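A.B. asks: Got a predicted structure plus its sequence, pasted below:
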Amino acid sequence: MSKSNQKTKPLAQNRKASHDYSIDDTIEAGLVLRGTEIKSIRRGSANLKDSYARVYQDEMYVYNMHIAPYEEGNRFNHEPLRTRKLLLHRKEINKLRSHMQEPGNAIIPLKLYIKNGVCKMLLGIATGKKKYDKREDLKKKQMKREIDRAMKEQYR
């Protein structure tokens, strides 16, 4: 299998994102990381739970992304919650900036994975959900489960 056709397994995933936001569009971005950070990410010690991305001085940064310190690291180990720069083209940054101008929109990291030996992050352009939207989604999910269960019982 060629390198470009390999499936990429997410090393970290933001599971609450689809519950709290409706994802409108996604963009893949690279990350600027230090040596101990990438080693820790490869071990699966990253957390995207409360992280978000923002444009600052014509560059994109991700905030509150927690990467646990590398156990075998020495005194040059990284800070777990430091701000990390995202690698995007100028057109993509301008597109994200225009989406951020609209009220209720946010840019949130969805997945962190390794693609062709390079660490990538999937960013979602999201709109916040109201409480009643969340309840509606839970009802739909429950109905789908019940239908699937009934279909399974029918064909046994």
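C.D. replies: On my side now, so go ahead.

A.B. asks: From now on I want contacts and neighbour counts done on CA atoms only, so please keep to that.
C.D. replies: Noted.

A.B. asks: Just give me the residue right at the centre of the chain.
C.D. replies: Against the mean C-alpha coordinate of the chain, by Cα atoms, centre = their mean, the closest residue is L110 at 1.9 Å.

A.B. asks: Am I right that that residue sits in a strand?
C.D. replies: Yes - residue state for L110 (DSSP: H, G, I helix; E, B strand; the rest coil) corresponds to a strand.

A.B. asks: Number of residues surrounding F76?
C.D. replies: Residue neighbour count, defined by other Cα atoms under 10 Å, stands at 9 for F76.

A.B. asks: I should have written M100 there, sorry.
C.D. replies: Neighbour tally, M100, other Cα under 10 Å: 18.

A.B. asks: ok, now the one 3 residues further on?
C.D. replies: Residues near P103, counting by other Cα under 10 Å, number 9.

A.B. asks: Next one for the comparison:
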Amino acid sequence: MPKGSGKVLAQNRKASHDFFIEETYEAGLVLKGTEIKSIRNGRVNMKDSFARVERGEVFLHNMHISPYEQGNQFNHEPTRTRKLLLHRKEINKLIGETQQAGYSLVPLKMYLKNGVAKILIGLGKGKKKYDKRDDLKQKQAKRDIERAIKDSY
């Protein structure tokens, strides 16, 4: 996580299982009033969300932010498309990299930084089924080694 960042509000744990993350970018979000209140309450789900470059801008799709309880008629739509705020150089770089086969923009975590909601997006290449199996085997082996060391002391 970038320096000076605050509390992690939501994390996409499935992203590291499904993708090889090569680069990460910190982006701001364009939000409505009730959305930031729900985010501060930690009512965010990033499970099936993804980012896409459209018309020279980056948009976040399928991120679920629950409606705010006291929001009445001013509440937001939970899975609306939200614009990400990045520098032009970063967007141009992402345009070039996402046009290569197999690369996607995946949101990794959402956090508050100086009172502002930020999202960490990663440029990832999709894993094949055998890659996922290898990762699980390595994790299990690491756990077994840790247990053996712990039990021997």
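C.D. replies: On my side now, so go ahead. As the structure is a prediction and not an experimental result, all values here were calculated from the model.

A.B. asks: that older thread, to which residue of structure 2 is the residue nearest to the centre of structure 1 aligned?
C.D. replies: Aligning on TM-score structural alignment places L110 of structure 1 opposite L108 in structure 2.

A.B. asks: Report the spatially closest residue to that match, excluding sequence-adjacent ones.
C.D. replies: Leaving out its chain neighbours, the residue that sits closest to L108 of structure 2 by Cα to Cα, 6 or more residues apart in numbering is N12, at 5.0 Å.

A.B. asks: Can you tell me what that neighbour aligns to in structure 1?
C.D. replies: So, by TM-score structural alignment, N12 of structure 2 is matched to N14.

A.B. asks: hang on, isn't that match packed against M65?
C.D. replies: No - with contacts counted by Cα atoms under 8 Å, N14 of structure 1 stays clear of M65, the gap being 10.6 Å.

A.B. asks: From I65 of structure 2, how far out is Q99 of structure 2?
C.D. replies: 29 Å (Cα to Cα, to the nearest Å).

A.B. asks: quick one, which of those two is more surrounded?
C.D. replies: Neighbour count, other Cα under 10 Å: between Q99 of structure 2 and I65, I65 has more, with 22 against 11.

A.B. asks: Quick check: the more buried one touching R40?
C.D. replies: No - counting by Cα under 8 Å, I65 of structure 2 stays clear of R40, with 10.5 Å between them.

A.B. asks: Return the residues in contact with the residue nearest to the centre of structure 1.
C.D. replies: Residues near L110 of structure 1 by Cα atoms under 8 Å, 6 or more residues apart in numbering: Q13, N14, R15, A17, L48, M121, L122, L123, G124.

A.B. asks: can you check M46 of structure 2 too?
C.D. replies: Contacts of M46 of structure 2 (Cα under 8 Å, 6+ apart): A10, Q11, N12, N62, M63, H64, P107, K109.

A.B. asks: Of the residues you listed, which is the most crowded?
C.D. replies: Ranking those using other Cα under 10 Å puts P107 first, with 28 neighbours.

A.B. asks: who touches the closest residue to it other than its chain neighbours in this structure?
C.D. replies: Nearest residue to P107 of structure 2, sequence neighbours excluded (Cα to Cα, 6+ apart): I121, at 4.2 Å. By Cα under 8 Å, 6+ apart, the residues touching I121 of structure 2 are T24, Y25, E26, A27, A51, L105, V106, P107, L108, K109.

A.B. asks: Same check on I91 of structure 2?
C.D. replies: V53, G56, E57, V58.

A.B. asks: Out of the contacts of I121 of structure 2, flag the one nearest to I95 of structure 2.
C.D. replies: L105 (10.4 Å; Cα to Cα).
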